[in-house]
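Student: Got a sequence here, can you build the structure:
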Amino acid sequence: MKKITRLLFALLPVILLSCKSDKKTQNFATLTKSYFDDKNALDPISATQNGQNEYNDQFVFEMTDSHRKKQAAFFDKYDSKLSEVDTTGLSVEEKISYDIIKWEVNGGRNLLKYDTNLTPIHQFWGTQLTMPQFAGGTSAQPFKTEKDYKNFLKRMDSYAVWIDSAMVYMKKGIQKGIVLPRSLTLKMIPQFESMVTPKIEDNLFYTT
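Tutor: The predicted model follows:
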């Protein structure tokens, strides 16, 4: 899904530059930019991964009920807007962007039907893996200026709270019988253990 989103990011400049006097094209370009802006605000971690550095200090608690309500409103908003688009007047690039946005919106709405927020961590993906990758200095989070470091420190403050929130929702999952398979859970334990070092100076989050 990230590769598809990056394709959409790549197509955005083409769409904006191709806008001439055609009102349909102008309207679709406005919709596309609005979609990107709203999506980035809703998922700033992914925004950073897609090179949108204005979101580098922002953080969301994606598992919370309040955030899922924002997601639902976002998908409803753009499902409605897409239904108003006359696709017959779109260029090839615009039609690709339209299809990608529609696919993301439909997929996102369907995903909200399930209690995926009750298993916020996973062996292969999740904020608990992304933040250490960012801290390593070789991922998407930049560390070139003082502002870059302050941005990440702000994110780290939120990440500490995120860990507690993840535990709360995992406990809710236990109560409802929604948990990860034992085999996956056991494989995640070493991932967390590797983040703990005897000396703080050797810790990944300190060395950056």
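Student: Please count neighbours and contacts with C-alpha atoms only from this point.
Tutor: Will do.
Student: Check which residues of the helix ranked longest in the chain are buried.
Tutor: Assignment by DSSP state H gives helix 146-176 as the longest helix of the chain. Residues 149, 151-152, 155-156, 158-159, 162, 165-166, 169-173 are the ones in helix 146-176 that count as buried (16 or more other C-alpha atoms under 10 Å).
Student: Which secondary structure elements does that helix sit against?
Tutor: Contacting helix 146-176 under the criterion 3 or more C-alpha pairs under 8 Å, 6 or more residues apart in numbering; DSSP states H and E is no other helix or strand.
Student: Downstream of it, the next helix or strand is which one?
Tutor: Next in sequence after helix 146-176, counting helices and strands by DSSP states H and E, comes helix 182-193.
Student: Now the second one, please; I'll put the structures next to each other:
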Amino acid sequence: MPGKQSEEGPVEAGASEDSEEEGLGGLTLEELQQGQEAARVLEDMMALSAQTLVRAEVDELYEEVRPLGQGRYGRVLLVTHRQKGTPLALKQLPKPRTSLRGFLYEFCVGLSLGVHSAIVTAYGIGIESAQSYSFLTEPVLHGDLMAFIQPKVEGDPFYEDFLIWQASGQPQDRPQPWFGLAPAADALLWGLLDPHPRRRSAVSSIREHLGRPWRQREGEAEEVGGVEEEAGQ
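Tutor: Below is the predicted model of the structure:
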């Protein structure tokens, strides 16, 4: 029937879009294109860096002061420039455990991310010696945030209660800390705490709720999961 055919058209289109997104690993087409462009830029950067490697022994250029850290794949040393005396951190990766491409990848990713104020700055100097590849960064002499991370932290019972309430959408499952919140506050916090990162609201969404009441007035309708319920029911 003509009417039936027109109704099914949008459904099939929507199903096609869903299957296409699944085929992209959950990425949108725009995100995929951005990732491909970033990969091309990184490849160009690696090719250029391979041509500009400084071929020398590290101790010819820098004097070792002390080790800053060591891991399975390499070590980080505090060094000073032999002529200028500038303190630097030198990451050294032994060739038996590191391919040239692997080194260039880490080196160039570090250069790209190092422009961020919260990330250690990497300098555009890559060194190839007989036994290792090395690159230089600003020295971090007072440790990093890894020292404050507690492994295997127990789950948050308050968030688990929230997830139960979110899944059911029933007023009786509202956790005690959420009692008395206005619908606008519920909507804001539901968005910020969504367990699915792609559906989670941006922090900037808080601006839309500034100046709005956070406490629910007596007798005001309560909205749960998009359905309004009378407060107290």
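Student: Can you give me the TM-score here?
Tutor: The TM-score (TM-score structural alignment, normalised by the length of the first structure) is 0.24; 79 aligned residues with a C-alpha RMSD of 5.2 Å.
Student: quick one: the helices in the second structure?
Tutor: Counting by DSSP H, the helices of the second structure are 2-23, 29-51, 58-61, 100-113, 157-168, 183-192.
Student: so which of those helices gets nearest E223 of the second structure?
Tutor: Closest approach to E223 of the second structure among these (C-alpha to C-alpha): helix 183-192, 5.6 Å.
Student: Buried residues in that closest one, which are they?
Tutor: For helix 183-192 of the second structure, burial by neighbour count (16+ other C-alpha under 10 Å) applies to 183-188, 190-192.
Student: now for those residues, which pair is the farthest apart?
Tutor: Spanning the widest gap among these are P183 and L192, at 14.3 Å by C-alpha to C-alpha.
Student: right, so of the helices of the second structure, which gets closest to A89 of the second structure?
Tutor: Among the helices of the second structure, the nearest to A89 of the second structure by C-alpha to C-alpha is helix 58-61 (12.2 Å).
Student: how close does T48 of the first structure sit to M131 of the first structure?
Tutor: 12 Å (C-alpha to C-alpha, to the nearest Å).
Student: Name the residue in the two with the higher neighbour count.
Tutor: T48 (21 against 18; other C-alpha atoms under 10 Å).
Student: Please identify the helix or strand for the more buried one.
Tutor: Per DSSP H and E: helix 44-49 holds T48 of the first structure.
Student: elements contacting that helix?
Tutor: Using 3+ C-alpha pairs under 8 Å, 6+ apart: helix 44-49 of the first structure touches helix 23-42.
Student: Give me the buried positions along the helix it packs on.
Tutor: Buried residues in helix 23-42 of the first structure, counted by 16+ other C-alpha under 10 Å: 24-26, 28-29, 31-33, 35-36, 39-42.
Student: Make TSV out of these and add distance to I15 of the first structure.
Tutor: Compiled in TSV, those are given as follows (distance: C-alpha to C-alpha, whole Å):
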residue	distance to I15 of the first structure
K24	12
T25	8
Q26	9
F28	9
A29	6
L31	11
T32	9
K33	10
Y35	13
F36	13
K39	18
N40	18
A41	21
L42	23
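Student: any idea which of the residues you listed is the one closest to S183 of the first structure?
Tutor: Nearest to S183 of the first structure among the buried residues of helix 23-42 of the first structure is L42, at 31.8 Å by C-alpha to C-alpha.
Student: so that closest one touches K69, yeah?
Tutor: No: look at L42 of the first structure against K69 with C-alpha atoms under 8 Å: they stay out of range, at 11.1 Å.
Student: on that earlier part again, what would the helices of the second structure look like in JSON lines with distance to Q92 of the second structure?
Tutor: Formatted as JSON lines, these follow (distance: least, C-alpha to C-alpha, whole Å):
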{"stretch": "helix 2-23", "distance to Q92 of the second structure": "40"}
{"stretch": "helix 29-51", "distance to Q92 of the second structure": "16"}
{"stretch": "helix 58-61", "distance to Q92 of the second structure": "9"}
{"stretch": "helix 100-113", "distance to Q92 of the second structure": "10"}
{"stretch": "helix 157-168", "distance to Q92 of the second structure": "43"}
{"stretch": "helix 183-192", "distance to Q92 of the second structure": "41"}
